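Trainee: Mind looking at a prediction? Sequence and model below.
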Amino acid sequence: MKSADQTRKTILAVDDDPHILEVLEVRLVSAGYDVVTAGDGAEALQVLASRPVRLVISDIRMPGMDGMRLLEEMERRGLRLPIIFLTAHGSISGAVEAIKHGAVDYLTKPFDGQELLTRVAEVFAKAAGAPPPAAPDIAESGLVGKSPAMRDLAAMIDRVAARDVNVLILGESGTGKELVANLIHRRSPRKNGPLVTVDCGSTPAGLLESELFGHVKGAFTHAVKDKKGLIEQANQGTLFLDEIGNITIEMQVRLLRFLENHKIRRIGDVREIQVDCRVLAATNADIFEQVAEGVFREDLLYRLKVVTINVPPLRERREDIPVLAEHFIRQFCAGQGIPPVVVPPETMAYLMAYPWPGNVRQLRNALEAGVVLGAEGVLAQEDLQLPLAGKGPDRSATGEDDSLSLDASEKAAIVRALEQSNWVQKAAAPLLGVSRRALNYKIQKYGIELPKRRAKK
């Protein structure tokens, strides 16, 4: 008769390959676990119906009922057991998708025996209520905040960083996508290799190919010597393609070919060079809409997005604004040799109410200006130079109509900009970041009365 401890550590191994089942059984039994096996999902369900099991280790691709269907059927029957998936390297995207639907982890074949035992031990430790591994140090990594959204982001980064898969980072401009890419690299097994960043948005299309793939001497005019491309420079490290949505269709084809075989050919060369690097990509564009419009290749998108990380805008994590403000102000004061600056409650309320269309980058710039312009160590609203900000509080949390709140804020911002520019529209428009024509339209829309200007004598 088995002890209670043995029952708590019973593992079901599911795979259509008898050799894999044998390896799993030997490894797990030698570590003290009780193991039962099944050749496919249907057989696994029969085992689960007949005896208590505490962990399932299953292949994803199997004839008959595969791993994903097994997971779905377990969920339907109320069998909420942890499941670790085994997958071939080329099917990692399927394992990542399985994790989104409830799997706890995955291993790529051929798996390392010690890594298998480590993952299994982590699952049982968590089930027993053992302290979880330490969470990533958000502040030290540069991800500053305390909101649930930021904690979820930090946990996602920590989990993805350990797996050598391509990642697509989505988010509005200024949210910190490059920071996320840096953190993934620093926490990855490639952390001792280079992190090479390519700004696809600012590099002219005609130069991007040479920048990425390099060229040989004489390949074109002014190619006076061989040049190693940025992809090649990222060998054994990480390649970060920022603003990937801006590359041309022709460049997309070349990049897709590289992602498929990890080989490049310099411009003007006939030799192919093998490159081993992880690819991270980011964009603030709606890349799925670009695919629908035919301006971005769908096959390239799915090569890039084995895992997708969405970086939340600042307006969706307003509780982080005081933490970010304190962090940036302390940083600026130290860098500029300025005594500590105090943020009074009314200024903090102003920061909390502001819509922050430019996200964390805009907050950082505003606070830097405020630290420089602030008088007597106190940060006032006008020191922030935010003409777009409304004077009233953000009413979205109180249930009031968002459109009315936004309209009121925009009207107040326009009036403030006009006051600052002595009611000269030509001068106010740049403060608001709009054209003079757009400003005139808004003035008429909100019925803003302009003071009559005195005629020149």
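Mentor: Sure thing, it's come through. Numbering: from 1, shown residues only.
Trainee: When you work out contacts or count neighbours from here on, use the C-alpha atoms and nothing else.
Mentor: OK.
Trainee: Would you work out how far apart the start and end of stretch 177-197 are?
Mentor: 12 Å (CA to CA, to the nearest Å).
Trainee: Show the residue spans covered by the helices in the stretch 201-350 of the chain.
Mentor: 205-213, 230-233, 249-261, 287-293, 298-304, 321-336, 345-353 (DSSP state H, counting those that start in this stretch).
Trainee: right, so those: which one is the most enclosed?
Mentor: helix 230-233 (a mean of 23; mean count of other CA atoms under 10 Å).
Trainee: for it, packing partners?
Mentor: On a contact count with 3 or more CA pairs under 8 Å, 6 or more residues apart in numbering; DSSP states H and E, helix 230-233 meets strand 195-199, helix 205-213.
Trainee: how about the helices of the stretch 201-350 of the chain, which one is nearest G142?
Mentor: helix 321-336 (10.0 Å; CA to CA).
Trainee: rewinding a little: take the helices and strands packed on helix 230-233 and write them to a markdown table, including distance to E43.
Mentor: Formatted as a markdown table, the helices and strands packed on helix 230-233 follow (distance: least, CA to CA, whole Å):
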| stretch | distance to E43 |
| --- | --- |
| strand 195-199 | 46 |
| helix 205-213 | 50 |
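Trainee: out of these, which comes closest to V291?
Mentor: Going by CA to CA, the one of the helices and strands packed on helix 230-233 nearest V291 is helix 205-213, 19.3 Å.
Trainee: Show me how far that closest one is from its chain's centre.
Mentor: Centroid separation for helix 205-213 versus its chain: 25 Å, with CA atoms, centre = their mean, to the nearest Å.
Trainee: ditto for stretch 369-383
Mentor: Worked out by CA atoms, centre = their mean, stretch 369-383 lies 33 Å from the chain centre.
Trainee: ok, and what's touching it?
Mentor: 329, 332-333, 339-344, 346-347, 350, 384-385 (CA atoms under 8 Å, 6 or more residues apart in numbering).
Trainee: Looking at the residues you listed, which is nearest R54?
Mentor: Looking across the contacts of stretch 369-383 and measuring by CA to CA, the closest to R54 is I329, at 50.2 Å.
Trainee: surely the closest one meets E368?
Mentor: Yes: when contacts are counted by CA atoms under 8 Å, I329 is listed as touching E368 (7.2 Å).
Trainee: Common neighbours of these two, please.
Mentor: With CA under 8 Å, 6+ apart, I329 and E368 have no common neighbours.
Trainee: could the contacts of stretch 369-383 go into CSV alongside distance to A282?
Mentor: Conversion of the contacts of stretch 369-383 to CSV gives the following (distance: CA to CA, whole Å):
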residue, distance to A282
I329, 28
F332, 28
C333, 31
P339, 38
P340, 36
V341, 35
V342, 36
V343, 34
P344, 37
E346, 36
T347, 33
Y350, 31
L384, 29
Q385, 30
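Trainee: okay, pairing it with this:
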Amino acid sequence: MTTHTALIVDDEPDIRDLLEITLTRMGIKALTAADLGSARKLLGEHTFHLCLTDMNLPDGNGIELVQWIQQHSPTTPVAVITAYGNMETAIESLKAGAFDFVSKPVELPRLRDLVSSALKLSLAKPEQETPEDEPGLLLGNSLQIKKLRKQTRKLARSQAPVFISGESGSGKELVARMIHLQGPRRDGPFIAVNCGAIPSELMESEFFGHKKGSFTGAVESKDGLFRSANGGTLFLDEVADLPLAMQVKLLRAIQEKAVRPVGDTKEVPVDIRLLSATHKNLPELVQEGSFRQDLFYRINVIELAVPPLRERPDDIALLANHILGRIAREYECDPATLTPDAIDRLQGYDFPGNVRELENILERAFTLCDSDQIGPQDLHLGNGAQSPTTASGIITQGQGADGNSIPVPEGEIDLEGYLESIERQAIEKALEATRWNKTAAAKRLGISFRALRYRLKKLGME
């Protein structure tokens, strides 16, 4: 049985005794030190799986010890004990490389959770960690993407809030998922939410949950996103879209590590790792007053920038082949490949929509191309304007499969559903007219056989 060893650094004997008793009851051997000098001496003589240090020490402070351990024993997680409410100090310790922090007076359940998470990191076997050349979810061989993978591995070892910046479609959620999967919370939930997609009147209930009967329509209790992510990671995408009133409540939940469900009188403790992202310029929004400065500092302890696709053109061929392979498997079609000219065309394109735009371009090309070779003409990049077709190329603007005009309904409509119903009708008519001969139906519709198979699968008409 592995014996875990922890170092406790605090100049108050009562605190040292309390921490030592708590860790001993968890089956952890604890050594103690009253100052920085003694701590460094013990660190040189023993191997520790965890270090707990007070911020204020007779011969220095906890941040100095965090920095020393980062330099001499970077695999040892360090947690800093801070004064109650002193978030500036806590954030400073996280930026210095601390794994996490706990405030005085120390709450033992919170301490036990912290220790358990730290030990998962410290005892991780080398094969569990992502090797230097293993792409994982972040595909690419460019220097930018290799640097990004290295940064995610390092940040996964911390509990510090990370703000992920980058353009729309650049892969910010993938980066967040990589941080989660490589950290001690990998076995916990990963909850991703687009803050801009939640109606403002439902935000508090969505984030913090509610009690049954707390408002009209609350027919049953709901946990909310924070409690659903307990023990794992909560990723707030497009965090800049949060209204100011919700920003205040979010800040309190982050600082107190607790939420109060709508209609409840008690706060519920939560243990989450917070990651956030936006494609907007958050410092600019802070200057304008539309985003709270205190919340910005709290979520932006560490910033991680995701490079746009146009800055790593050498990765486009690898990404394109991966995407085409996935599309072929998903729709059970023969795979397609890009010609060298098509790859050159993609590498010279600006990609304002980044990887998401690359996926859309390839999906359209895959369905419209008649052969297994996608050439530059199949990409339909042009000079920006696209023909008014759906992704399948079946329905053209204002015209049905039989050549008759498509009636445009009045009032509010579900455009996606409306177009899908028209497409479904066109395919059904073509199949009926050709006695369900798919090759003939595809020809009648003016599309490739692969495009028809793709649409049948997507519309659930197989």
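Mentor: Good, I have the coordinates. Since the structure is predicted, the reported quantities are computational estimates derived from the model, not experimental observations.
Trainee: Overlay them and tell me the TM-score.
Mentor: The TM-score (TM-score structural alignment, normalised by the length of structure 1) is 0.62; 355 aligned residues with a CA RMSD of 4.7 Å.
Trainee: Out of the contacts of stretch 369-383 of structure 1, name the two that are farthest from one another.
Mentor: Maximum distance among the contacts of stretch 369-383 of structure 1 (CA to CA): 22.7 Å, for P339 and Y350.
Trainee: Looking at the helices of the stretch 201-350 of structure 1, spot the one closest to P131 of structure 1.
Mentor: Short answer: helix 321-336, nearest of the helices of the stretch 201-350 of structure 1 by CA to CA, at 26.8 Å.
Trainee: Give the closest residue to the most centrally placed residue in structure 1 in space, chain neighbours not counted.
Mentor: Taking CA atoms, centre = their mean, the centroid of structure 1 lies closest to I309, which sits 3.4 Å from it. Spatially, and ignoring its direct neighbours in sequence, I309 of structure 1 is nearest to I169 (4.8 Å; CA to CA, 6 or more residues apart in numbering).
Trainee: what does S214 of structure 2 give?
Mentor: Nearest one to S214 of structure 2, counting by CA to CA, 6+ apart, is G263 at 4.8 Å.
Trainee: count of residues packed around the one you found?
Mentor: 15 (other CA atoms under 10 Å).
Trainee: helix/strand/coil for A124 of structure 2?
Mentor: Secondary structure assignment for A124 of structure 2 (DSSP: H, G, I helix; E, B strand; the rest coil): coil.
Trainee: again with the one 3 residues further on
Mentor: Three-state call for E127 of structure 2 (three-state DSSP): helix.
Trainee: dump the residue contacts of it.
Mentor: E127 of structure 2 touches nothing, counting by CA under 8 Å, 6+ apart.
Trainee: With W68 of structure 2 as the reference, measure out to it.
Mentor: Counting by CA to CA, the gap from E127 of structure 2 to W68 of structure 2 is 27 Å.
Trainee: returning to what we had before: map the residue nearest to the centre of structure 1 across to structure 2 for me.
Mentor: Counting by TM-score structural alignment, I309 of structure 1 lines up with L304 in structure 2.
Trainee: Check H262 of structure 1 too.
Mentor: That one, H262 of structure 1, aligns with K257 by TM-score structural alignment.
Trainee: all strands for the stretch 101-250 of structure 1, in order.
Mentor: Counting by DSSP state E, counting those that start in this stretch, the stretch 101-250 of structure 1 has these strands, from start to end: 105-109, 167-170, 195-199, 214-215, 227-228, 238-242.
Trainee: Likewise for the stretch 351-462 of structure 2?
Mentor: 373-374.
Trainee: so what does the longest helix along structure 1 touch, helix or strand wise?
Mentor: The single longest helix within structure 1, with elements called by DSSP state H, is helix 402-420. Other helices and strands packing on helix 402-420 of structure 1, by 3+ CA pairs under 8 Å, 6+ apart, are helix 425-432.
Trainee: Between helix 402-420 and the helix it packs on, find me the angle.
Mentor: When axes from the mean of the first three to the mean of the last three CA atoms, to 10 degrees is applied, the directions of helix 425-432 of structure 1 and helix 402-420 differ by 130 degrees.
Trainee: Pull out the buried residues from helix 425-432 of structure 1.
Mentor: Under the neighbour-count criterion of 16 or more other CA atoms under 10 Å, helix 425-432 of structure 1 has 425, 428-429, 431-432 buried.
Trainee: Give me the buried positions along whatever helix or strand comes next after it.
Mentor: Reading on from helix 425-432 of structure 1 to the C-terminus, the next helix or strand found by DSSP states H and E is helix 436-445. Residues of helix 436-445 of structure 1 classed as buried: 436, 439, 443 (neighbour count, 16+ other CA under 10 Å).
Trainee: Redo these as a markdown table? Include distance to N359 of structure 1.
Mentor: Listed next are the buried residues of helix 436-445 of structure 1 as a markdown table, based on distance: CA to CA, whole Å:
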| residue | distance to N359 of structure 1 |
| --- | --- |
| R436 | 25 |
| L439 | 23 |
| I443 | 26 |
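Trainee: nearest to T7 of structure 1, of the residues you listed?
Mentor: Nearest member of those to T7 of structure 1, counting by CA to CA, is L439, at 72.0 Å.
Trainee: And T87 of structure 1, what's its match in structure 2?
Mentor: Under TM-score structural alignment, T87 of structure 1 pairs with V80 in structure 2.
Trainee: correct me, but the match of H262 of structure 1 touches L274?
Mentor: No: checked against CA under 8 Å, the pair K257 of structure 2 and L274 is beyond contact range at 10.7 Å.
Trainee: quick one, which of these two is more surrounded?
Mentor: Taking neighbours as other CA under 10 Å, K257 of structure 2 and L274 compare with L274 leading, 21 against 16.
Trainee: whereabouts in structure 1 does the top helix by length along structure 2 align?
Mentor: Longest among the helix segments of structure 2 by residue count, using DSSP H, is helix 415-433. Aligned using TM-score structural alignment, helix 415-433 of structure 2 spans no residues in structure 1.
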